[in-house]
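Student: Would you be able to build a 3D model of this:
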Amino acid sequence: MEEFLLKKLSSVLSLLLMLAVLAAPLQPAVAAKAQTEILVSAAASLKDSLNEIEKVFEKEHPNINLTFNYGSSGTLQKQIEQGAPSDLFFSAGKKQMDALVKQGLISNSKTILNNELVMIVPSDSKRTFTTVRELNDKSIKKIAIGQPESVPAGQYAKETLITRKVWDQLQSKLVYAKDVRQVLTYVETGNVDAGFVYKTDALTSKKVKIAIKIIPGVHTPIVYPAGIVKESKHSVEANAFFTFLQSKEASSVFKKYGFKLP
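Tutor: All right, here's what the predicted structure looks like:
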């Protein structure tokens, strides 16, 4: 009797084991490793290149999910100063990065890129320019630039117009934008006659054309520094992206969009 019960129990256990094995494929094999989200505060002019770099980076780092907060460098600077979440800051101006470094809010920073300032007009514009002084002409009604206080491209544009001694004369024509991409939109839609953007922005649109390339000597050098936010809770992952931004893979993408390397 005892032997019969043992055999019966063994058969039941074997059946249960077989059912467990058959059911196993219906269960997730191994829980996917949780992704770490990295929030990157980046200048609006970097949007196209970073969106492409994001795909390459995440393919190589499947455990990291990049999220971008695009805007003017000055606005992003203020957000970080006020404690808004951010893991890495990629600025279009040295002034904004230096301010955060001075306050001890950035733990590591380095210049990643250079850019050029250009004056653009709608692609169907018949007007040609040889100098920004020609913006004084009565036929030019509106000129878009970024807010000089918060948009580096606006700061460079202001410096250019001051150097060329036309800043004061053009005050009534100036239309201020929240970031360089808004300047681009104003020119694309014909809401202004001309605007100042980076060369990289101009190259993204078929609705505008470059009227004048601004020589570097009339404004502050255009540099793009990146740095890790000191209060980042994911400094290891943020550093991985910071390092990747300096890689050959990232550099090839940046050059493709018209940026220059330091």
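
Student: C-alpha only now, for contacts and for neighbours.
Tutor: Noted.

Student: Going by secondary structure, the spatially closest residue to residue 244 that is not a sequence neighbour is in what exactly?
Tutor: Spatially, and ignoring its direct neighbours in sequence, residue 244 is nearest to residue 250 (6.7 Å; CA to CA, 6 or more residues apart in numbering). Secondary structure assignment for residue 250, by DSSP states H and E: helix 248-256.

Student: That helix - contacts with which helices or strands?
Tutor: helix 47-60 (3 or more CA pairs under 8 Å, 6 or more residues apart in numbering; DSSP states H and E).

Student: Look up how far residue 133 lies from residue 169.
Tutor: Residue 169 sits 10 Å away from residue 133, going by CA to CA, to the nearest Å.

Student: Equivalent analysis for residue 37, please.
Tutor: Distance, residue 37 to residue 133, by CA to CA: 48 Å.

Student: how about this one, so we can line them up?
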Amino acid sequence: MLNTRKFKLAGATAMAAIMVGSFGLFGCSSNSAEEAQPAEGQAAEQTAEPQEQVQLQIFAANSLEKALDEVQALYTEQTGVTFADTQYEASGTLNEMLGGGATADIEITASKGTMDTAVEEGYVDESTRFDMFTNDLVIVAGTDSDIDEITLEEAASGDYKIAVGDDNVPAGNYAKQALSTVGAWVDEEGTVGAESDGKGGTFDGTPLEGKVTEGKSVGDVCSYANTGDVDLAFVYSSDVYRFGNVKIVGTVPADACKAIVYPAAVCANTENADAAQAFLDWAVSDEDALKIWQEWGFELA
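Tutor: Here you go, the predicted structure:
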């Protein structure tokens, strides 16, 4: 993996089925009101107990799509548990879907802020929340670009057209936080860097005025760099694995934005709470599942 500093609304509700027999539940620690970590003392590799007649619906951040698809397939092979059409959207959109009445068993977002909102709105069970992965924010260019190495300051100088995610895309929030530290984005509340939420500000009056394209997903942002519509794009390091045709030309300093963390939690409206928790516990402990996450550029938190 890189060492850089690095639903379609499914109209149908998640299929809830009666579980036949009993199965092992891998408990979560409740040491913190905010985050519950997988139970201590678990073996690095955890063999999933067979489940019957359960189908799980997961709402997950866009950037998890390819890795999570593979992990779900592995879990189905091991347990028989199947998954409804997993919804991959910007984290803010996932909350909007849940707030609009959509049902799911698990939510995995790409920022603590969006999971905080999910907790506050009652979309997820706070006692099941834990930080699942970390990621890095990088600057990419198309593979044919003449740019091979660039700093945050240079990217924000106004000499380049750039792409970032819009306010519903956590990667875009992180990018705006970082750009604020070099005077290229202005928070409406006057905060800078990690103190900002990276939303609601402006590029007007900065060197990047008129030179920024905002995408509705990290996939869109990557594609703008790939096609040459922009010179540079701010995305996660894992996105380079997902989309290809872009190259990393710079890494955003870790202290320029909030820590990039993917929290997960069991949804409050689920009828499959035990099965949902069992999947989450397995996903961060099974040896083969861990290899998949790593191959797609994700590190366990």
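
Student: What TM-score do the two superposed chains give?
Tutor: Their TM-score after superposition, calculated using TM-score structural alignment, normalised by the length of the first structure, is reported as 0.81; 228 aligned residues with a CA RMSD of 1.8 Å.

Student: count of neighbours near residue 216 of the first structure?
Tutor: Neighbour count for residue 216 of the first structure, taken as other CA atoms under 10 Å: 14.

Student: Buried ones in stretch 70-85 of the second structure, by neighbour count?
Tutor: Using 16 or more other CA atoms under 10 Å as the test for burial, stretch 70-85 of the second structure gives 71, 72, 74, 75, 76, 79, 80, 81, 82, 83, 85.

Student: Reformat these as CSV; add distance to residue 163 of the second structure.
Tutor: Converted to CSV, those look like this (distance: CA to CA, whole Å):
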residue, distance to residue 163 of the second structure
71, 30
72, 31
74, 35
75, 36
76, 37
79, 42
80, 42
81, 39
82, 37
83, 33
85, 29
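
Student: ok, those vs residue 174 of the second structure, which is closest?
Tutor: Closest to residue 174 of the second structure out of these is residue 71 (26.6 Å), distances taken as CA to CA.

Student: show me the contacts for that closest one.
Tutor: Residue 71 of the second structure sits next to 283, 289, 292, 293 when contact means CA atoms under 8 Å, 6 or more residues apart in numbering.

Student: Tell me which helix or strand the residue nearest to the spatial centre of the second structure sits in.
Tutor: The residue lying closest to the centre of the second structure (CA atoms, centre = their mean) is residue 110, at 2.8 Å. If you go by DSSP H and E, residue 110 of the second structure is not part of any helix or strand.

Student: List the residues that contact it.
Tutor: Each residue near residue 110 of the second structure by CA under 8 Å, 6+ apart is listed here: 61, 63, 91, 170, 171, 260, 261, 262, 263.

Student: for residue 229 of the first structure, same thing?
Tutor: Residue 229 of the first structure sits next to 86, 87, 88, 89, 105, 106, 107, 108 when contact means CA under 8 Å, 6+ apart.

Student: Over to residue 69 of the first structure?
Tutor: Contacts of residue 69 of the first structure were listed using CA under 8 Å, 6+ apart, and they are 39, 40, 41, 42.

Student: wait, is the first one part of a helix?
Tutor: No: remark: residue 39 of the first structure does not belong to a helix; assigned using DSSP: H, G, I helix; E, B strand; the rest coil, it is strand.

Student: Who are the contact partners of it?
Tutor: For residue 39 of the first structure, the contact set (CA under 8 Å, 6+ apart) comprises 66, 67, 68, 69, 85, 86, 87, 88.

Student: Just give me the match in the second structure for it.
Tutor: Under the alignment (TM-score structural alignment), residue 39 of the first structure maps onto residue 57 of the second structure.

Student: Quickly note the distance from its match to residue 117 of the second structure.
Tutor: Distance from residue 57 of the second structure to residue 117 of the second structure, counting by CA to CA: 20 Å.
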